[in-house]
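Student: A structural model of the following input is requested.
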Amino acid sequence: MFLSTKSEPIRVLVTGAAGQIAYSLLYSIAKGDVFGKDQPIILLLLDITPMLTVLNGVVMELQDCALPLLREIIPTDQEEVAFKDLDVAILVGSMPRRDGMERKDLLKANVKIFQSQGTALEKFAKKTVKVLVVGNPANTNCLIAAKCAPSIPKENFSCLTRLDHNRARSQVAMRCGVPATQVKNVIIWGNHSSTQYPDVHHCLVNISGSEVPCYDAVKDDAWLQGDFISQRGAAVIKARKLSSAMSAAKAICDHMRDIWSGTPEGEFTSMGVYSTGNSYGVQKDLIYSFPVHIKDKSFKIVDGLPINDFSRSKMDATAAELIEERDTALAFLDL
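Tutor: Sure, this is the predicted structure:
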């Protein structure tokens, strides 16, 4: 059976393309799981020069998959090649935190990377490009990239908190003995860091056909306000001795699929997006994770949800960390 499509190919960039997350991600993008089963893809794969040999191996594997939607693969270490006429940029590569590295040193190294990539977006990409920042510290890296691409709308930039969103859904589902698909409207507020706040005060669990508030379904307030909120990412790294590449790749696919195709009616997801200062008391000029609806490739923050004192304190704490990160990073920005 021959696959016939009338769509023009879209140009999709993945940075850090020789790395672990990309290795788990590229097949799903190339086979149509993200942008649709009739959407041809041109993959642009960017990595640093020492990784080009590894990247060429990834290219050979993608070619050997014989995927009908994959029209072209362009591996490169040159930003002017990688960012040319992009429809989608998935910025996975970043400087990882090394032993003994201060957070300000990590921010300084990543400001240099994301200033360069934001400038490349400004110079070479389409103004309609959708940009997802994955590399940590993702929120602040996303803000730097957006500031360095002033002609691309701020709402075209987002950072990944979908892994945390998926994790929260799954943990609630396991507690309730239902599939994760039966849990909706969890919220990740704030920074993709240890201060992030997974909030289930607006979450509903479908049990035997009835939607039950999460607190009533779980029946363990101490867990929901304690261990549930604590970071699981560190536990994965400790167990695997590697980062959570498979679940991160799945979350990237979910995030981009929702941007491309929209969120279901009556449901919202979590994304780090630009704060205009008009939602939930979050200061302007931060990339902060909010609950969002997505339609026609545009997001809208879900406003007006009631916030109790427990949630307010958590939301403010993660905002304070983001303000500190932003101000430290901007001091390194060479504009």
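Student: can we go C-alpha only for contacts and neighbour counts from here?
Tutor: Noted.
Student: ok, for Ala249, nearest residue in space, not its chain neighbours?
Tutor: Closest residue in space to Ala249, ignoring its immediate chain neighbours: Leu25 at 4.8 Å, by CA to CA, 6 or more residues apart in numbering.
Student: Next: Asp285.
Tutor: Excluding its sequence neighbours, the residue lying closest to Asp285 (CA to CA, 6+ apart) is Ser275, at 5.7 Å.
Student: That neighbour and Gln225: what is the separation?
Tutor: 26 Å (CA to CA, to the nearest Å).
Student: Same check on Glu79?
Tutor: Counting by CA to CA, the gap from Glu79 to Gln225 is 44 Å.
Student: Just to check, Ile90 is in contact with Gly16?
Tutor: No: contact between Ile90 and Gly16 fails when scored by CA atoms under 8 Å: they sit 9.4 Å apart.
Student: Just the buried positions in the top helix by length along the chain, please.
Tutor: Within the chain, and with DSSP state H defining each element, the longest helix by residue count is helix 309-332. Using 16 or more other CA atoms under 10 Å as the burial criterion, the residues of helix 309-332 that qualify are 311, 314-323, 325-326, 328-330, 332.
Student: Please apply the same query to stretch 145-156.
Tutor: Neighbour counts over stretch 145-156 (16+ other CA under 10 Å) mark Ala145, Ala146, Lys147, Cys148, Ala149, Ile152, Lys154, Asn156 as buried.
Student: Among those residues, which pair sits farthest apart?
Tutor: Across these, the two members that end up farthest from each other (CA to CA) are Cys148 and Asn156, 13.2 Å apart.
Student: Pull the contacting residues for the residue most central in space within the chain.
Tutor: Most central in the chain under CA atoms, centre = their mean is Leu160, positioned 1.8 Å from the mean C-alpha point. Contacts were defined as CA atoms under 8 Å, 6 or more residues apart in numbering; by that measure Leu160 touches Leu132, Val133, Val134, Ala138, His192, Ala251, Ile252, His255, Met271, Gly272.
Student: Please give the structure of this sequence too, so both can be compared:
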Amino acid sequence: MAKFVLAGKTDCPYYAKAELLADTLQQCLPDFKIHKISILPDEWKEWLGATCEKNNWKHEGSPLVWRELVEQGGKGMLLGGFNDFLEHCQDYYGITSDMTTNVMLSVAAENLEAKMNLIKEEQHRASLIQPLHVWITGALNPTCQVLIPSLLSPEVFPNVSAISLHLLDLEGNEEQLQSLRLEIEELAISMLHQVTTGTDLERAFRKADVILLLDDGGHDGENEGEEVKKKKVKVISERYKEYGQRIDATAKETVKVIVSGDSFLNLRCSLLVDSARSIDSHQFIAAAAQLENEAKAVLGKKMRMRPSDITDVIVWGNISGTFYIDLQRAKVFNHDGPITGPAFFSQPLLSIFPDRKWLETDFQHLVRTRRLAVTSKTGQVAATSAANGILTVLKAWNGATDPDVLSSGVACPGHYSLPDGIVFSVPLTFTDGKWSVVSELTVENELKYRLELSASELQQVKLNQ
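Tutor: Sure thing, here's the model as predicted:
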């Protein structure tokens, strides 16, 4: 089989002549196949250069004709331009072209008009699609690469048919972002409408429906000096104030903003709330789900059960600082003990775990150091658990799941006597795309003291930024 590829400028008369000659051959010869590529005039030079470079060819002008050797795996063999194609047709098939110049020009004009009409139709179809705009900052963070395949899913965004994904990384370079864009496109996910990239704030957060902020300045090391911490706080504060201003100016009023990472979660979220004054503070969440899941993993190991069978663990306070894991509402399912029941049967964790001293001491310490231990061993952030934490929040917020309690950092002055001006991790419930603070919890003197300690720490961090 002879398979030829004919490419040319849409308005090129010689492309039109070669096209009609190829059509004649295809009609007369059953084993002759032609594939046509019509390129707009202002895009031709770039396309030709890229194609020749890829195939190690040298060619100028329009059209460009090559033969694909199907029996050799589709490898292309350059034929040349119109005269080369015409000579090949005369020599091998005894067919020539007698098209006049006027006809050539007429067909070329028709080709251009048809191409423009096709582009208009495609643009019109695209305009009918109303994609959900999802922005991710710190897009070169490993968490982003783990997150994206699961993010573009009806399980996370029910009732959404298309998503426009916008990748932003102020510290990255465009080449790295373009490589990431190509990888995402190659996933061939049906919900993905388009992917854009950027390394500056000029167009950031335009029409944003969802914003996921992953850039945090790195993990808070316990051995870091005060000066290093102050510098980190200053840099991250300036960035998040800018983010907040851009969100205020360009994002939708209903935007959902989730802050994730290892450092300064509460502070970063608080700065966004302060800077995006026209956006309701209920649209901002600092994700504590990763910390919740880490606590469940520690408990699961101690109790010899699956972490997924432990629910309603509460994280209070400063997610990446002084926090407290509260188990007063925690439940366990499928516990191997004297009292058992069906899969939906649960028991209060505190009623079957007698070692209260361990829960108040070693348990809290293990949760606090677990993530640092993982990153110390691998030399990388705990990307998988971070991504899972973000997805947990999104699913609850979008109504895809209905957890009884999900801890998150939010601005909630007045609840549990918390002060204004800070973002504090508290237990939430989600209904119809909105969250509310769980209010019927017991706050005894010890827990009250811990809440005051965390609130004071957050106020102090904010004063120093």
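Student: Could you get me the TM-score between them?
Tutor: Overall, the chain-to-chain superposition scores 0.90 on the TM-score scale (TM-score structural alignment, normalised by the length of the first structure); 322 aligned residues with a CA RMSD of 2.0 Å.
Student: SS state for the residue mapped onto Phe290 of the first structure from the second structure?
Tutor: For Phe290 of the first structure, the aligned residue in the second structure is Val426 (criterion: TM-score structural alignment). Secondary structure, DSSP: H, G, I helix; E, B strand; the rest coil: Val426 of the second structure is strand.
Student: What is the burial count for Val426 of the second structure?
Tutor: Taking other CA atoms under 10 Å as the neighbour definition, Val426 of the second structure ends up with a count of 26.
Student: Pretty sure it sits against Ala411.
Tutor: No: under the criterion of CA under 8 Å, Val426 of the second structure lies out of contact with Ala411, with a separation of 9.6 Å.
Student: so what corresponds to Ala125 of the first structure in the second structure?
Tutor: In the second structure, Ala125 of the first structure lands on Ala251 (TM-score structural alignment).
Student: Report the contact partners of that match.
Tutor: For Ala251 of the second structure, the contacting residues are Phe205, Arg206, Lys207, Ala208, Asp209, taking CA under 8 Å, 6+ apart as the criterion.
Student: Distance check, the counterpart of Tyr449 of the second structure in the first structure against Thr53 of the first structure.
Tutor: For Tyr449 of the second structure, the equivalent position in the first structure is taken to be Ser313, counting by TM-score structural alignment. Taking CA to CA as the criterion, Ser313 of the first structure is separated from Thr53 of the first structure by 48 Å.
Student: Over to Lys154 of the first structure?
Tutor: Using CA to CA, one gets 35 Å for the distance from Lys154 of the first structure to Thr53 of the first structure.
Student: what's the answer for Thr161 of the first structure, then?
Tutor: Between Thr161 of the first structure and Thr53 of the first structure the distance, using CA to CA, works out to 31 Å.
Student: go on, Asp87 of the first structure?
Tutor: When CA to CA is the yardstick, Asp87 of the first structure and Thr53 of the first structure sit 26 Å from each other.
Student: So for the two, which sits in the more crowded spot?
Tutor: Asp87 (19 against 11).
Student: Please say which position in the second structure the more buried one maps to.
Tutor: Under the alignment (TM-score structural alignment), Asp87 of the first structure pairs with Asp209 of the second structure.
Student: my read: its match touches Pro131, true?
Tutor: No: assessed by CA under 8 Å, Asp209 of the second structure is found out of contact with Pro131, at 9.6 Å.
Student: What about the aligned residue in the second structure for Asn166 of the first structure, how many residues nearby?
Tutor: Taking TM-score structural alignment as the alignment basis, one finds that Asn166 of the first structure is matched in the second structure by Asn293. A total of 21 residues lie near Asn293 of the second structure under the criterion other CA under 10 Å.
Student: residues touching Asn293 of the second structure, list them.
Tutor: By CA under 8 Å, 6+ apart, the contact list for Asn293 of the second structure reads Pro307, Gly389.
Student: per the alignment, the residue nearest to Asp285 of the first structure corresponds to what in the second structure?
Tutor: Matched by TM-score structural alignment, Ser275 of the first structure corresponds to Cys412 in the second structure.
Student: Let me know the secondary structure of that match.
Tutor: With three-state DSSP as the basis, the three-state label of Cys412 of the second structure is coil.
Student: distance of Ile236 of the second structure from Trp316 of the second structure?
Tutor: Taking CA to CA as the measure, Ile236 of the second structure and Trp316 of the second structure are separated by 23 Å.
Student: now Arg368 of the second structure
Tutor: Applying CA to CA to Arg368 of the second structure and Trp316 of the second structure gives a distance of 13 Å.
Student: mind listing the helices for the stretch 151-300 of the first structure?
Tutor: Remark: helices assigned in the stretch 151-300 of the first structure by DSSP state H, counting those that start in this stretch are 162-176, 214-218, 221-224, 233-240, 245-261.
Student: average distance between the first one and the second structure?
Tutor: With the two structures superposed, helix 162-176 of the first structure lies on average 1.9 Å from its match in the second structure, counting by mean CA distance after the TM-score superposition for the first structure.
Student: If I take that helix and helix 245-261, what angle do their directions form?
Tutor: 110 degrees (axes from the mean of the first three to the mean of the last three CA atoms, to 10 degrees).
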